[in-house]
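> Predicted model follows, preceded by the sequence.
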Amino acid sequence: MSLDTVKHASDTPDVEQPWAELGLKRDEYDRIREILGRRPTGAELAMYSVMWSEHCSYKSSKVHLKQFGEKAPASDAMLVGIGENAGVVDVGQGYAVTFKVESHNHPSYIEPYQGAATGIGGIVRDILAMGARPVAVMDPLRFGAADHPDTRRVLPGVVAGIGGYGNCLGLPNIGGEVVFDPCYQGNPLVNALCVGVMRHEDIHLAKASGTGNKVILYGARTGGDGIGGVSVLASETFDETGPAKRPAVQVGDPFQEKLLIECTLEVFKEDLVVGIQDLGGAGLSCATSELASAGSGGMRVELDTVPLRDSTLSPEEILMSESQERMCAIVEPGKVDRFLEICEKWDVIATVIGEVTDGDRLEIYWHGEQIVDVPPRTVAHEGPVYNRPYARPEWQDALQADDANALPRPKDGDELREQVLRLVGSPNQASKAWITDQYDRYVLGNTVLAQPEDSGMIRIDEETGLGVAVATDGNGRYAKLDPYTGAQLALAESYRNVAATGAKPLAVTDCLNFGSPEDPGAMWQFAEACRGLADACRTLGTPVTGGNVSLYNQTGDTAIHPTPVVGVLGVIDDVARRTPMAFAEEGQLVYLLGDTREELGGSAWSQVIHDHLGGMPPKVDLERERLLAEILISASRDGMIDAAHDLSDGGLVQALTESCLKGGKGARLVVPDGLDPFVFLFSESAGRAIVSVPRSEELRFTDMCGARGLPAARIGVVDGDAIEVQGQFSVSLAELREAHEATIPALLA
């Protein structure tokens, strides 16, 4: 192994370097030389290449993401915002909750089990690094066509990886989504969310301050897995040949991570840490440069002290490795011995690898030779910023003109019935129990609601019942039709889902999954989605606390639908007052809240019945969403409703089917005057929900809706063992259950 020292790099300016192979552009390489005043060493080149990758630097998205700060609504709840490992919000009683969603898309296509497992591991460490105990995970997933052979390869592996890692950690999986669409063929989306809980005083940040403080690397040994992994894999487009970079996918060990979690929480409890950072994308390159960049001085690291699984690794490989289950802590010298004692107690390897200096450089040595001497901010926070060209695609007008409202509709009640069964049995609308039953939803004993409820809900204080609810949503079909509106609909649905359980929405995290930023059309979709989401967050008063951008989600020239996945977190004072989705009491009245319009663009009906995508998505009325949420929360708190379910994909008939099947009770419905039965059942107008109201509460509930100006139509009663639409058709719960529950096992079991 040749050692490319800083002095040698200064003395040999003309040596050819593999900057292009490492994913850098010529002008980026020239910029590195300009920053350093010389050519980089091999180790410096490795660091800049991973830290300036799309995944780590956000170089194509920064100019659009800044709207989330510029347009952020004032929020008394926000404790830590964008820029740290995860956002933190105040939920009352001295508790703070941190949550974040990230992507592990490309690695999960190449190696489904490990790609998904390490996605869970990485997001859990982000939450841990904030000082919180992780309490739950969620997994918004997108796959190719449900009947495609490669979906049978990817989906079971992804689900097994998520379940295997999360179950071993002892973390309940309380929600998420599974969506099938041919556009995700060859490029599945595996997004992972984690929620953590702490007291206000326990918040920790990623910074290296205090001259002489020690840099301690602890956790698993560093190996050759994941070298250039997520940082490089997520920064390029797959070619048509498919999986090719298996060695770049990290390998996870959930049992090691469990030890790391408990060890870290004990270290926090004894106040032994000044700053902390997990090792995820870009590994040590990221942890050292970000800690030094956010701190008050410089850092010196002795790289040869890093514990290795593979003694043949070069310094560049050690810096780029994305081996899992590792953390980096800044510790005062007088507390180092106690820190190491706790690590030994938990059987966690811990090594002092460096210290904070009084300079302003990140210096890394290898057996006494200096191999890195860089300004850390240039690595971590001052990478390239691109104003990529973007333009509305030429095909957008034709797509929007191809109106789904003009598609042939069922002629009578028999056809309506047949299409209802086809819809509820379609892969996207069918029960996902085959998948979610592989996850432990109730471990730790604090899960209040989990799939298939509108939101996952976790109790965080046993004495008072304080809890939080989290939902994730994102409809790529809507966003393809109109990315501005599509992003707002994703937020609106998550917001509505949280409110439907009785929790007050507080804050947002997002995972923005798009095609290549080098394609002006894909970049336009991204820019519009960011603008739409930022505008909607401002109106609803829910600031973005952090998240992730995943670009280059395409195979060859074929991009995925633009897919902004939006997570909303809400707080509920007492989880005993939560509202479930199940119709459980016969004789209760079914009310439809909100306005139903003829809105079928991007709908599940147009996809299932006609394999069609065109027209405009449903309109967004954010003030109506806010009003609906207030009504749902008040009705839940005051005991006016026993069940609530938002209306979204599949419209009223999908929501009714889910509420009836969950509670084992049917419903008799009457179509409101002046409304087409077909539109009544299949429209996907936003800002709507169904609720079941005890007869004793009907007057109080309708008076509240009327006083606040929310349309509330009594459409039926909970009764019997079928869904009956008067004058149209009746379908038994047994037949609906067979259609709803048989699809996924038949495709994947």
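Nice, thanks for sending it over. Numbering: from 1, shown residues only.

> make it CA atoms for all contacts and neighbour counts henceforth
Noted.

> and Gln114, how far is that from Val230?
Here the criterion is C-alpha to C-alpha, to the nearest Å. By it, Gln114 lies 12 Å from Val230.

> Same drill for the two, tell me which one is more crowded.
Remark: of Gln114 and Val230, Val230 carries more neighbours, 28 against 25, as counted by other C-alpha atoms under 10 Å.

> Spatially central residue in the chain, please.
Closest to where the C-alpha atoms of the chain average out (C-alpha atoms, centre = their mean) is Val101, at 3.0 Å.

> picking that back up, which residues do Gln114 and Val230 both contact?
Listed contacts common to Gln114 and Val230 are Pro107, Val249; contacts here mean C-alpha atoms under 8 Å, 6 or more residues apart in numbering.

> In three-state terms, label the residue nearest to the centre of the chain for me.
Local secondary structure at Val101 is given as strand here, using DSSP: H, G, I helix; E, B strand; the rest coil.

> let's bring in a second model and compare:
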Amino acid sequence: MLSAQDLALLRKALGRDPTDVEIACFENLWSEHCSYRSTKPLLRTLPTEGSEVLLGPGDDAAIVRFSDTCALAIGMESHNHPSYVDPYDGAATGVGGIVRDILSMGARPIALMDPLYFGPLEREKNRYLFEHIVAGIGDYGNCIGVPVVRGELVFDHAYSGNPLVNVVCVGTVDPDRYITARVKRPGNHLVLIGSSTGRDGLGGASFASRDLAEDAEAADRPSVQVGDPYTEKLLIDAILEMAETGKVLSCRDLGAAGLAGASSEMASTFGAVIYADRVHLRETGMVPREIMLAESQERMLIEVAPEDVARMGAIAEKYDLRWSDIGEVITEPRYIVKFHGEVVADLPVDLLVGGAPLCAWDKAPYSAETPFVRPKTAIKDIALAILAHPDVANKDWVYEQYDKDVQLRTVSVRHDAAVLRLEDKALVFSCGCNPRHIYLKPFEGTANAVIENASNLACLGADPLCLVNCLNFASPEHPETYWQLEQCVLGLGDAARKMAIPIVGGNVSLYNESDEFETQIKPTPSLGMVGRGEVRQWTAPAEGELLALIGRTLPDFGGSVLDAVTECGGPAPAMADPAVVGVVRDLVRGGRVTAATDLSRGGLLAALVKVAPRADVNLAGDPLEELFSETYGRFLVAVKDESALAGVEHRIIGTVGGDALTLQLRDGMVVITPGELETTLTSTTRLMRF
């Protein structure tokens, strides 16, 4: 709903009362989801330019050069509220929407990533949400033939009642032939292609800009779109064929705010007349407000010259898709909607698209770190509990839902980052963040998320090309939340500048709260990063190779998995020195290490289990600090000979091989057998399968 202040502003600007269609347009396009009223000034502080950036933020997706003949289209979106109300369809249409964002640039979608955040699996409702969200993502991606190659899973009570479903999509396009979303010339026509418009998804943008009430599932289900991946596959092929003709002058996906959102934003460089009665419909009796604001899926809007309309229509019909010539670009900067000859909306286009007044919220810094309390539990019991934690444990049940090999580019999807082959080079993917660290130290935690994603790429010898983000927060009306938001954006920008990684796009999702569970999500600035390097797979070290630790370890227990399982408290990690990332990248590229992984959730213990589950390890320091600290900027590497690490500060900690993971600690020995590892790492999978 528009506030009284917004309505007063509109009445003054228009000199009259707005019509019901105009009010609906403003409710959606002035919503937080579409207008970024709370975050625009913060987002302007982010570094968005780079030598390979061809098109930065502001379009449906960014364009980044991969080679002289290939560019990447990349975008990131959230579908959080719909995925709570209807987890399968909410998650599925989240995938469909971000794929169409890439498609609208004239790019072929080639890969997806899905950072996901849920409440604890011990709760039946959270297991239900988890199962159906994963199924929705997997089914939609599999049906349209776009592989999910990377993801993240975080489980924390803060997401009970408000799971986060973030999706990254990457596509490929000729760097000289990508399409943008702004109309080019008055007199051109606007053609709607794809599914018929129904009443599903009405008010979706405004729905995504408020918190979830206790009765959300019943009351808000009409705001959730229902997707059809088979139509989406046809739409992908049709739009790519249209783009190949060179006759598509601009293109936009119909997402938030439906036709009103796509057409007004598309026409904002000039103006447009939309004939709502020409839109092909799925339901009878739809009124203009419903036609303009419905968020029915699998629809695209293109700009073409009048003489090319029939040619585009013929291509649509070839793929059994409906189409309608529904509008025209005009010179006057107005947004006009007509219905059977009657003008139902007539607005200054810049007022509708860019005129939302900014929100100013109070800020309240806080300190949430608590003193460290040493756990009294035996080290081995703690170790097994950490390995069983769902953030660390085996996630094969999820991976099995996704077809990772479709399109035949996938080289590897396990361990630190995913690798796809593209023009004989590696396109490398990483995503995610650590919300528990970010809650305790928003600036440092977000900066470390940048460093960790770059570290994942470095373990495969890849340079970061760019990153995208999804800023998921609770209500900015809470002073503590707005302070979190500000600090996270500043930390994101600081780390990106230090590492020369342009931030080329993203999304903001606010009001992630649940009345039903009385929860507010932790600050979750989820990231997606892509890099370029030589094609290589992560390899396990051979028996007899040495294990070395690079980077300094500190007692950083606050927000760690150790903290989650023992409530030990302690300080969260400070911002790491990003220079170590380049050091390890060079080691991998030079073939000086046979395996590398960065230390993150679960600390050194989790890294050892991943790299060398059978090894003899000797650690002389505090066992808790050595095994479970989550200090960033650290790497576990395997080498054939210590001379390979000449000039690099490191510590040899063990040797690969043996019958078990044997940890020689200052207070005694801990042995974790392969059988114990198998049982522990799969304990969460049994919960996932109910």
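Nice, I can see it. Note that this is a predicted model, so its numbers are computed, not measured.

> ok, how many other residues are close to the alignment partner in structure 2 of Asp437 of structure 1?
Under the alignment defined by TM-score structural alignment, Asp437 of structure 1 corresponds to Glu400 in structure 2. Using other C-alpha under 10 Å, Glu400 of structure 2 is surrounded by 10 other residues.

> can you check the one 5 residues further on too?
Other residues within reach of Asp405 of structure 2 by the criterion other C-alpha under 10 Å amount to 17.

> Equivalent analysis for Arg651 of structure 2, please.
Taking other C-alpha under 10 Å as the criterion, the count of residues near Arg651 of structure 2 is 15.

> Assess the claim that it and Arg552 are in contact.
No: in this structure, Arg651 of structure 2 sits apart from Arg552 without contact. The criterion is C-alpha atoms under 8 Å, and the distance is 9.5 Å.

> what range in structure 2 matches stretch 208-218 of structure 1?
Going by TM-score structural alignment: stretch 208-218 of structure 1 matches residues 183-193.

> Can you give me the buried ones in the matching stretch?
Residues of stretch 183-193 of structure 2 classed as buried under the neighbour-count rule (16 or more other C-alpha atoms under 10 Å) are Val183, Lys184, Arg185, Pro186, Asn188, His189, Leu190, Val191, Leu192, Ile193.

> Give the aligned equivalent of Thr553 of structure 2 in structure 1.
Under the alignment (TM-score structural alignment), Thr553 of structure 2 maps onto Thr596.

> Distance of the counterpart of Glu22 of structure 2 in structure 1 relative to His367 of structure 1?
Using TM-score structural alignment, the equivalent of Glu22 of structure 2 in structure 1 is Glu44. Taking C-alpha to C-alpha as the measure, Glu44 of structure 1 and His367 of structure 1 are separated by 16 Å.

> do the same with Met457 of structure 1
The span separating Met457 of structure 1 from His367 of structure 1 equals 51 Å under the rule C-alpha to C-alpha.

> Looking at those two, which has the bigger crowd around it?
Residue environment comparison for Met457 of structure 1 versus His367 gives the larger neighbour count to Met457, 30 against 10, counting by other C-alpha under 10 Å.

> Secondary structure element holding that one?
Under DSSP states H and E, the secondary-structure element containing Met457 of structure 1 is strand 456-459.

> tell me what that strand is packed against?
Contacts defined by 3 or more C-alpha pairs under 8 Å, 6 or more residues apart in numbering; DSSP states H and E place strand 456-459 of structure 1 against strand 173-180, strand 447-449, strand 467-473.

> No further questions, thank you.
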